[in-house]
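1. structure of the sequence below:
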Amino acid sequence: MILVTGGAGFIGANFVLDWLANSDEPVLNLDKLTYAGNRNNLASVDGDARHVFVQGDIGDTALVERLLAEHKPRAVVNFAAESHVDRSIHGPEDFIQTNVVGTFRLLQAVRQYWQALCAIEKEAFRFLHVSTDEVYGTLAPDAPAFTETHTTEPNSPYSASKAASDHLVRAWHHTFGLPVLTTNCSNNYGPYHFPEKLIPLMIVNALAGKSLPVYGDGMQVRDWLYVADHCSAIRRVLEAGKPGETYNVGGWNEMPNIDIVHTVCRLLDELRPRADGKPYAEQISYVQDRPGHDRRYAIDARKIERELGWKPAETFESGIRKTVQWYLEHAGWVADVQTGAYRDWVQTQYAADAVAASA
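-> Take a look at the predicted model:
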């Protein structure tokens, strides 16, 4: 069995579903079920004896210790995190509690469990920590992409909290010998993505006839990674990664945000045209840029390809089409996650900042 934390969130749920589709090994899934954690993401494995779900917090030491003792996992894959930059600006304390204190408490519980294992089990055990490219900071337009040795220079409360957790994981390996692995991924997209993030927000707002809010000039550049590719990378790192190592996971798809938005609009024009026949791009509006907005991220994913033989299967063109089609086919899931709290958040975050509208 493996223990997955944060396994009801976007990436975590995709990983759990991917794992169970590719392996008979059971998953113990621990998730706090905050606003972005959603049991509906896991509906397809309800009743599957290989999936054991527990609602709880990685910072609850007693709970984590009990789960480790009862289920005796051979590995822990840590997705649990607060992950939205905008929310970290408005309320950074939750990010410190989950991403820093929570990771610390999880590491402590796992270390105690690992140290008590027999020699063979101890040697085989792994703790895989899932992190982000945002810990590296921002890149100039012509700068080389982030490698695993790039200095961490986080610029938001979110990325600072994730950088802190990365450092804790590294320290628990070098000080205590815990066999850890760290992955730093680029921007994920795909099914079950909570619609506060760029791509699902554009899809959901476009279909609802609402404004498509773009920060600043929309020229912030990101590397985009289809979530199923990320899941396969994590499986490969867990299988063959070297303890103590960090692996960057990217999609080799650097694109400005505004190009992403136009791509989504074009696909919706094709797959679900507006009733009035006009292009969805007419709904694009530009809003005030957020504080400390990093201009460019780019992942150099050559290490994981060279050492572990992994590379993404999806191009951006194939992945974004699958993503748009998924949202069109799962309107019920979208409606279920759009609670009053979600609507209030989007209204607060974007509506008051609208400064212009442009096609």
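
2. okay, CA-based contacts and neighbour counts for the rest of this
-> Fine.

3. thinking Thr182 is in contact with Arg126, fair?
-> No: the pair Thr182 / Arg126 is not scored as a contact, 10.5 Å apart, by Cα atoms under 8 Å.

4. now do the same contact list for Leu128.
-> Applying Cα atoms under 8 Å, 6 or more residues apart in numbering, one finds that Leu128 lies in contact with 75-78, 180-183, 238.

5. okay, and it sits in which element?
-> Take DSSP states H and E as the rule and Leu128 turns out to sit in strand 126-132.

6. can you name the next helix or strand after that strand?
-> Proceeding N to C from strand 126-132, the next assigned helix or strand is helix 157-176, under DSSP H and E.

7. to compare with the earlier structure, here is another sequence to fold:
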Amino acid sequence: MTKKKVLVTGGAGFIGGNFVQYMINNYPQYEIYNVDLLTYAGDLMKHHNVENYENYHFIKADIADRDKIMPLFEKEKFDYVVHFAAESHVDRSIADPEIFVRTNVLGTQVLLDAAKQINVLKFVHVSTDEVYGELDFDPTTFFTEETPLQPNSPYSASKAASDFLVRAYHETYGMPVNITRCSNNYGPFHFPEKLIPLTISRVLNNQKVPVYGDGKNIRDWLHVIDHCAAIDLVLHEGVDGNVYNIGGHNERTNLEVVRTIISALGKSESLIEFVEDRLGHDKRYAIDPTKLEKLGWKPTYTFETGIEQTIQWYLDNKDWWEQIISGEYQTYFQKHYSFN
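-> Below is the predicted model of the structure:
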């Protein structure tokens, strides 16, 4: 296999960080470039084991900074771009939509311009199932690649806008692109404000676990390593211009997820505290991944095996998440959930 230069944007974040590790482990002949601004959810601790590798390169940069991004592409002549970098937390988008538009829309457009300038071999845009809006509770209904986009939060609206930009660059300029839309990810290095790591960390500290509304909102859970394998397949085998949905067929209510974690850690469900529901809280997400499965992908984790592995990872890596949940993050948590 020929040597390629792969740019991973947002490679200090949760999914992007796992993808950087995945690519280094599976493609040692590739040059992996990690571009990240290192905002609140990004850290380089997860890459301490590869930071001295000759084929790993970190560049701190804002993807919306055209004066930095365009020269970088001209200099390095990347073959592949895998674009994770995004503001991704719905609650934060409700509080401050503008930064989501800047990063998710304008940042994507800058990357597309830079990729077009050097004729990249493939631009993979990592999106979300949230762009489809919500499903009802009918277990026979699923999002497919043909489902109309109906985003319901500033976050998902900004991701839908970036999806449309990527599609337009393919249709207008012939750029070789793919868009992937995944269900909720979980696994190692998940930032502690998201449901699963938040629950694990608070249960371990015998703190109340906030559950929005009645806890009956349903999500389809996908282990991050299964997601990385799917993106790898799309990068190398995806048909140009196509969208691929990535889902794990692991639907659970939020309350079921919280109860599973509490039970696994041997704690009491008295730690659950129902809080005022999130604005515009989508009822259910569920993905039909048939198209990607026909390309050759299958998830390897069930929710049962994946959540067990994830809980154990958080038990084994307290140093990582304990330093994150101190300081500024505590202020954010109190603001959004109104208790400590």
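
8. what range in structure 2 does the strand holding Leu128 of structure 1 sit on?
-> Strand 126-132 of structure 1 lines up with residues 122-128 of structure 2 when matched by TM-score structural alignment.

9. give me the nearest residue to the residue in structure 1 that Ala12 of structure 2 lines up against, chain neighbours excluded.
-> In structure 1, the residue paired with Ala12 of structure 2 is Ala8, using TM-score structural alignment. Residue nearest to Ala8 of structure 1 in three dimensions, not counting chain neighbours: Gly37, with 4.8 Å by Cα to Cα, 6 or more residues apart in numbering.

10. where along structure 2 do the strands fall?
-> In structure 2, the segments counted as strands under DSSP state E are 5-9, 31-36, 56-60, 80-83, 122-128, 177-182, 184-186, 209-212, 218-223, 243-246, 251-253, 272-275.

11. JSON lines for those, including distance to Ala230 of structure 2?
-> Listed next are the strands of structure 2 as JSON lines, based on distance: least, Cα to Cα, whole Å:
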{"stretch": "strand 5-9", "distance to Ala230 of structure 2": "15"}
{"stretch": "strand 31-36", "distance to Ala230 of structure 2": "18"}
{"stretch": "strand 56-60", "distance to Ala230 of structure 2": "21"}
{"stretch": "strand 80-83", "distance to Ala230 of structure 2": "12"}
{"stretch": "strand 122-128", "distance to Ala230 of structure 2": "11"}
{"stretch": "strand 177-182", "distance to Ala230 of structure 2": "9"}
{"stretch": "strand 184-186", "distance to Ala230 of structure 2": "13"}
{"stretch": "strand 209-212", "distance to Ala230 of structure 2": "30"}
{"stretch": "strand 218-223", "distance to Ala230 of structure 2": "11"}
{"stretch": "strand 243-246", "distance to Ala230 of structure 2": "7"}
{"stretch": "strand 251-253", "distance to Ala230 of structure 2": "19"}
{"stretch": "strand 272-275", "distance to Ala230 of structure 2": "34"}
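
12. out of those, which comes closest to Ala286 of structure 2?
-> Nearest to Ala286 of structure 2 among the strands of structure 2 is strand 218-223 (5.3 Å), distances taken as Cα to Cα.

13. what's the distance between Ala163 of structure 1 and Lys197 of structure 1?
-> Applying Cα to Cα, to the nearest Å, the value for Ala163 of structure 1 to Lys197 of structure 1 is 21 Å.

14. then Phe125 of structure 1?
-> Distance of Phe125 of structure 1 to Lys197 of structure 1, given as Cα to Cα: 34 Å.

15. quick one: map Ser263 of structure 2 onto structure 1.
-> In the superposition onto structure 1, Ser263 of structure 2 corresponds to Arg266 when matched by TM-score structural alignment.

16. list the contacts of its match.
-> Taking Cα under 8 Å, 6+ apart as the definition of contact, the neighbours of Arg266 of structure 1 are 279-281.

17. filter the residues you listed down to the buried ones.
-> With burial judged by 16 or more other Cα atoms under 10 Å, the buried subset of the contacts of Arg266 of structure 1 is 280-281.

18. will you turn the contacts of Arg266 of structure 1 into a markdown table that also has distance to Ala206 of structure 1?
-> Formatted as a markdown table, the entries for these read as follows, by distance: Cα to Cα, whole Å:
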| residue | distance to Ala206 of structure 1 |
| --- | --- |
| Pro279 | 10 |
| Tyr280 | 6 |
| Ala281 | 9 |
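
19. closest to Gln55 of structure 1 out of the contacts of Arg266 of structure 1?
-> For Gln55 of structure 1, the nearest member of the contacts of Arg266 of structure 1 is Tyr280. The distance, counting by Cα to Cα, is 39.6 Å.

20. residue contacts, that closest one?
-> By Cα under 8 Å, 6+ apart, the contact set of Tyr280 of structure 1 is 206, 265-266, 268-269, 274.

21. then Thr103 of structure 2?
-> Applying Cα under 8 Å, 6+ apart, we find Thr103 of structure 2 in contact with 63-64, 85-87.

22. could you measure Arg266 of structure 1 against Arg302 of structure 1, distance?
-> Here the criterion is Cα to Cα. By it, Arg266 of structure 1 lies 32 Å from Arg302 of structure 1.

23. of Ala163 and Lys197 of structure 1, give the one with the bigger neighbour count.
-> Legend: neighbour count by other Cα atoms under 10 Å for Ala163 of structure 1 and Lys197, higher for Ala163 (23 against 15).

24. the more buried one maps to what in structure 2?
-> When the two structures are superposed using TM-score structural alignment, Ala163 of structure 1 falls opposite Ala160 in structure 2.

25. its match against Asp129, yeah?
-> No: the pair Ala160 of structure 2 and Asp129 fails to qualify as a contact (Cα under 8 Å) at a distance of 9.7 Å.
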